[in-house]
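In: Give me coordinates for this.
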Amino acid sequence: MTLWRGKHPLILASQSRARQTLLAGAGIDFEAVPAEIDERAVQQSSRLSAPGDVAALLAREKALSVSSRQPGKFVIGADQTLALGKRLFTKPDGREQAAEQLRALAGHRHELYSAVAVAFDDKILFASVAIARMTMRRLGETEIDAYLNAAGEAVTSSVGAYQLEGLGVHLFEHIEGDHFTILGLPLLQLLSFLRSERLLAV
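Out: Have a look, this model is predicted:
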């Protein structure tokens, strides 16, 4: 049963399965339309370095990119960055880089910045950034190898080489922040905005 009351389905400017699952679980009618932007080029040209600012910029750019092709529809852009101190992480290119990221994160607390932006007819109506703090267990090479063997190619689909909703949960000893932020979509903040626009039944 849907709780969506918009004239058209919501547009999600992302192919992320985690984000799609969150919206579907919340009873929202949506269509996934990929944003055609070069994320690294956008980040470099902006000269932004603060992880929250980078995530917010990319979320806005994704929303605007798709909004220009979807007139009269609400479009969600979302992005997530991972920071360990001043170091920003990107998705690992393969197993070797995934292992390197896990070695760097093991035994330390890092931060996930999840940003969301909503555009309508080429204008940003709403934007928010949420933070989750994740403390990874100390991991030896044997444990890292076992995890990488079990997780397979999935380690290259997420920054930090883990997916908390899957096998990545075994890597952590403490988490501060809500589940939605960790999965890459500040859902509570987004729902509050959509409710303010009278787009939800509840």
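In: from here on, contacts and neighbour counts on C-alpha atoms
Out: Will do.
In: burial of residue 151, as a residue count?
Out: 17 (other CA atoms under 10 Å).
In: how close does it sit to residue 162?
Out: Separation of residue 151 from residue 162 (CA to CA, to the nearest Å): 8 Å.
In: swap in residue 28?
Out: Where residue 162 is concerned, residue 28 sits at a distance of 27 Å (CA to CA).
In: more crowded one of these two?
Out: More crowded of residue 28 and residue 162, by other CA under 10 Å: residue 162, with 24 against 21.
In: contacts for stretch 47-58?
Out: 39, 42-43, 77-83, 88, 113-117, 127-129 (CA atoms under 8 Å, 6 or more residues apart in numbering).
In: Of these, select the buried ones using a ChimeraX command.
Out: In ChimeraX syntax, the buried subset of the contacts of stretch 47-58 is picked out as below (16 or more other CA atoms under 10 Å):
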select :39,43,77,78,79,80,81,82,83,88,113,114,115,116,117,127,128,129
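In: here's the other one to compare against:
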Amino acid sequence: MIFSHSASTPEHNEPARLILGSGSSARKQLLTQAGLSFCVHTAQVDEDILKLEGMKQGLSPSAVALSLAEAKATAVAALHEGCIIGADQMLSCEGDCYDKPAGLAEARDQLKALRGRTHTLHTAVALYMDGAVTWQHVTQSHLRMRFFSDAFLDAYLETEGEHCLHSVGAYRLEGPGLQLFEKIDGDFFSILGLPLLPLLQALREREVIFS
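Out: The predicted structure follows:
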């Protein structure tokens, strides 16, 4: 899939080509709001297999997220030249890891499991340039869900519908999912999908955007 933001901006060094290797609408929006010119090429990798292999090797959720981010950036780099951003998230809670729910029934089960508990979002990003991964970063954010009622859960799932299937944990903080929480400790951009400030600094250091 290709999604282009090609207009030149003062923040973007031309003719540098910035590529987002993710189809996430939240990540697209974050880069767009930061004023960057970029295009999107969704990475074709088997995330389930990579996650399973990482867990079998005993990798931490942060390490698994980072391996997925690197794999996505590398996969896109095999087909397109430029500075490629790969990103991924893992959610862990007291030893258990959660993926994006496959359906609304699974979303309900995940939210019930996370209700009244604190979970961790591991947000990883990697940059691929000049034939190698040249930078990587992982941010951990801790979020505590309130003990919401079943009536609220029903209303939330009805309101969000399939939107809640696009994120680990079945929520979007930029939407009604914010009402699920009583405390959030972490970087808001990372929770949405990209540790944006460290990423922008890495792009400046590599002269992809102006310093």
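In: Residue 34 of structure 2 maps to what in structure 1?
Out: By TM-score structural alignment, residue 34 of structure 2 lines up with residue 26 in structure 1.
In: and the lengthiest helix in structure 2, how far from structure 1 on average?
Out: As assigned by DSSP state H, the longest helix anywhere in structure 2 is helix 61-77. The superposed helix 61-77 of structure 2 is, by mean CA distance after the TM-score superposition for structure 1, a mean 0.4 Å from where its aligned residues fall in structure 1.
In: what separates that helix from the chain centre, distance-wise?
Out: 11 Å (CA atoms, centre = their mean, to the nearest Å).
In: Also stretch 41-58 of structure 1?
Out: The answer for stretch 41-58 of structure 1 is 14 Å, by CA atoms, centre = their mean.
In: residues touching whichever residue in structure 2 pairs up with residue 136 of structure 1, list them.
Out: Applying TM-score structural alignment, one finds that residue 136 of structure 1 aligns to residue 145 in structure 2. Residues in contact with residue 145 of structure 2, defined by CA under 8 Å, 6+ apart, are 114-118, 180-183.
In: Which contacts among those does structure 1 share?
Out: Comparing the contacts of residue 145 of structure 2 with structure 1 on both residues aligned by TM-score structural alignment, their matches' CA atoms under 8 Å, the contacts found in both are 114-118, 180-183.
In: Can you select the buried ones from these in ChimeraX?
Out: To isolate the buried ones among these in ChimeraX, judged by 16+ other CA under 10 Å, type:
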select :114,115,116,118,180,181
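In: Of the kept ones among the contacts of residue 145 of structure 2, just say which sits nearest to residue 105 of structure 2.
Out: For those, the closest approach to residue 105 of structure 2 (CA to CA) belongs to residue 114, at 14.5 Å.
In: what's the burial count for residue 40 of structure 1?
Out: 11.
In: Counterpart of it over in structure 2?
Out: That one, residue 40 of structure 1, aligns with residue 48 by TM-score structural alignment.
In: Three-state assignment for its match, please.
Out: helix (DSSP: H, G, I helix; E, B strand; the rest coil).
In: Show me the strands in structure 2, by range?
Out: 2-5, 18-20, 38-41, 83-93, 96-98, 118-129, 132-145, 181-185 (DSSP state E).
In: export those strands to a markdown table and tack on distance to residue 59 of structure 2?
Out: Below are these laid out as a markdown table (distance: least, CA to CA, whole Å):
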| stretch | distance to residue 59 of structure 2 |
| --- | --- |
| strand 2-5 | 32 |
| strand 18-20 | 25 |
| strand 38-41 | 28 |
| strand 83-93 | 12 |
| strand 96-98 | 12 |
| strand 118-129 | 13 |
| strand 132-145 | 14 |
| strand 181-185 | 24 |
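In: Neighbours of the match of residue 34 of structure 2, how many?
Out: With other CA under 10 Å as criterion, residue 26 of structure 1 counts 15.
In: How about it, nearest residue that isn't a chain neighbour?
Out: Closest residue to residue 26 of structure 1 apart from its sequence neighbours, by CA to CA, 6 or more residues apart in numbering: residue 3 at 7.9 Å.
In: residues touching that neighbour, list them.
Out: 26-29, 200-202.
In: just those residues now: which is nearest residue 147 of structure 1?
Out: Using CA to CA, those come closest to residue 147 of structure 1 at residue 26, 31.0 Å.
In: Right, I'll leave it there.
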